[in-house]
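In: Prediction below, plus the sequence it came from.
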Amino acid sequence: MATTSSGRQDARDRDGEGRARNARPRDGLGRPLPYGADGVARQPEGVLRTPEDTVAEAQELLDAGRPFHAHEVFEDAWKSGPDEERALWRGLAQLAVGLTHAARGNVTGGARLLRRGAVGVAEWAAQLGQWSPYGMDLADLADWARRLADVVEETGASVDAAARAPRLRGRSRGAL
């Protein structure tokens, strides 16, 4: 238990700099597990990557059924990238976290975030006229997200994150 600057006891986990950080292990979809349980390795935060490395690492995580972790990779790019690209990376992070919620069985949250991410990447692409930044097909990604949101709402069931993961470069999986 840590002590706050006011001298109160604080039961929250904290990192080396005193920021609140949940140290509980996590499963592949980012859900906290009990202390002491075996979890998956956490995605390091604040990593500076090239845009190409961001896309490649996020795709590996999506293919492995770990969209929560892909979201964290996109979030690093969103927070550290150039101002004119922040909306792109935020939209991609929303797509990944939408897939996370859909895989967890959160129908409403999954569909909502998938649609929000689709709007975000489409608006960014339309505004800047860049539908294929870093080899990504943003029109296809937005279409994938809208179609998956429809499927999630229609079935009300959780999805297999790896099987439903988008292709960031090239065409996304056809039939949902």
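Out: Now that the structure is in, tell me what you want to look at. A quick note: this is a predicted structure, and the numbers were derived from the prediction, not measured. Residues are numbered from 1 along each chain as shown.

In: make it CA atoms for all contacts and neighbour counts henceforth
Out: OK.

In: what about the strands in the chain?
Out: Counting by DSSP state E, the chain has strands at residues 2-3, 9-10.

In: ok, and what's touching the last one?
Out: Contacts of strand 9-10 with the rest of the structure, by Cα atoms under 8 Å, 6 or more residues apart in numbering, involve 1, 2, 3, 4.

In: Dump the strands of the chain to a markdown table, plus distance to residue 18 and mean neighbour count.
Out: Formatted as a markdown table, the strands of the chain follow (distance: least, Cα to Cα, whole Å; neighbours: other Cα atoms under 10 Å):
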| stretch | distance to residue 18 | mean neighbour count |
| --- | --- | --- |
| strand 2-3 | 9 | 12 |
| strand 9-10 | 11 | 12 |
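
In: got TSV for those, with distance to residue 170 too?
Out: Below are those laid out as TSV (distance: least, Cα to Cα, whole Å):
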stretch	distance to residue 170
strand 2-3	48
strand 9-10	48
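
In: Mind listing what's buried along the longest helix seen in the chain?
Out: For the chain, the helix with the greatest residue count under DSSP state H is helix 107-128. Buried residues in helix 107-128, counted by 16 or more other Cα atoms under 10 Å: 107, 109-125.

In: Could you pull up the residues touching the residue most central in space within the chain?
Out: By Cα atoms, centre = their mean, the chain has its centre lying nearest to residue 71, at 2.0 Å. Listed by Cα under 8 Å, 6+ apart, the contact partners of residue 71 are 58, 92, 93, 94, 95, 96, 97.

In: what's the burial count for the second one?
Out: Using other Cα atoms under 10 Å, the number of residues around residue 92 comes to 30.

In: Pretty sure it sits against residue 117.
Out: Yes: counting by Cα atoms under 8 Å, residue 117 is a contact partner of residue 92 at 6.1 Å.

In: Structure two is appended below for comparative analysis:
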Amino acid sequence: MNVRKDSEDGGIRDRDTEGRARNARPRDGLGRPLPYGTEGVERQPEGVVRTPAETVREAQRLLDAGMPFHAHEVFEDAWKSGPDAERTLWRGLAQLAVGLTHAARGNTAGGARLLLRGSGELAAYPEPVPYGIDIDGLTAWAERLAGGLRGPVDAGASAPRLTVA
């Protein structure tokens, strides 16, 4: 990560080696930025190409650890690097993870909206659903959580099971 001076407003901006904006601030387990110099949670590397099984396994590990923001990044990599036919699947899973992130942060309206959006994406995914992903269980979980949000939830305790048991 490079830090350079932004010539437009004179402020300092975090940039990667190609000059794209990349925030280098540490983050907590829910992806919230922390002050520079604070110890945060290790971030998920971007652009990692995993097999679908690795994606599901890593995302489940992060969800179980109460880190849905980081699970969303794993799903986002799959959505961006996977076959076009599976983009709806991975995007829907990413939206569920972001919805859980917002719910854990206490943003009940945004959390519910993203949970329902992700649920809708998954419900529209054509049969057969690959990789053992439990579409019915996930959509029921998302709708139940979205309908019951009244304040922050415990992300780890509220995490869904991604696959059929």
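Out: Looks like it came in fine. What you see is a predicted model; the values in this text were computed from it and never measured.

In: Nearest to residue 36 of the first structure among the strands of the first structure would be which one?
Out: Smallest distance to residue 36 of the first structure across the strands of the first structure (Cα to Cα): 19.4 Å, for strand 2-3.

In: Mean deviation, the closest one versus the second structure?
Out: Following superposition, strand 2-3 of the first structure is found to deviate from the second structure by 3.2 Å on average (mean Cα distance after the TM-score superposition for the first structure).

In: Would you confirm that residue 169 of the first structure contacts residue 135?
Out: Yes: between residue 169 of the first structure and residue 135 there is a contact at 5.5 Å, judged by Cα under 8 Å.

In: if I look at the aligned residue in the first structure for residue 133 of the second structure, how far off is residue 107 of the first structure?
Out: Matched by TM-score structural alignment, residue 133 of the second structure corresponds to residue 136 in the first structure. Shown here: residue 136 of the first structure relative to residue 107 of the first structure, a distance of 26 Å by Cα to Cα, to the nearest Å.

In: do residue 61 of the first structure as well
Out: According to Cα to Cα, residue 61 of the first structure stands 22 Å off from residue 107 of the first structure.

In: same question, residue 117 of the first structure
Out: 15 Å.

In: try residue 100 of the first structure
Out: According to Cα to Cα, residue 100 of the first structure and residue 107 of the first structure sit 10 Å apart.

In: Which elements pack onto the longest helix that the second structure contains?
Out: The longest helix of the second structure (DSSP H) is helix 87-105. If you count contacts as 3 or more Cα pairs under 8 Å, 6 or more residues apart in numbering; DSSP states H and E, helix 87-105 of the second structure packs onto helix 68-81, helix 108-123, helix 155-158.

In: Switch the ones you listed over to CSV; also include distance to residue 18 of the second structure.
Out: Listed next are these as CSV, based on distance: least, Cα to Cα, whole Å:
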stretch, distance to residue 18 of the second structure
helix 68-81, 19
helix 108-123, 32
helix 155-158, 35
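
In: and of these, who's closest to residue 89 of the second structure?
Out: Nearest of those to residue 89 of the second structure, taken as Cα to Cα: helix 108-123 at 5.9 Å.

In: tell me the angle of that closest one relative to helix 87-105?
Out: Put simply, helix 108-123 of the second structure runs at 160 degrees to helix 87-105, going by axes from the mean of the first three to the mean of the last three Cα atoms, to 10 degrees.

In: Skipping its backbone neighbours, what lies nearest residue 147 of the second structure in space?
Out: Among residues not flanking residue 147 of the second structure along the chain, residue 112 sits closest, at 7.2 Å (Cα to Cα, 6 or more residues apart in numbering).

In: Contact partners for the one you found?
Out: 99, 103, 145, 146, 147, 149.

In: Out of these, which are shared with the first structure?
Out: Retained in the first structure: 99, 103, 145, 146, 147, 149, out of the contacts of residue 112 of the second structure (criterion both residues aligned by TM-score structural alignment, their matches' Cα atoms under 8 Å).

In: So which of those wins on neighbours?
Out: Counting neighbours by other Cα under 10 Å, residue 99 leads these with 30 neighbours.

In: Who are the contact partners of the aligned residue in the second structure for residue 96 of the first structure?
Out: Matched to the second structure by TM-score structural alignment, residue 96 of the first structure sits across from residue 97. Residue 97 of the second structure makes contact with 63, 68, 69, 71, 72, 115, according to Cα under 8 Å, 6+ apart.

In: From residue 78 of the second structure, how far off is the nearest residue to the second one once chain neighbours are set aside?
Out: What that stands for is residue 68 of the second structure. Excluding its sequence neighbours, the residue lying closest to residue 68 of the second structure (Cα to Cα, 6+ apart) is residue 97, at 5.0 Å. Per Cα to Cα, residue 97 of the second structure is found 14 Å from residue 78 of the second structure.
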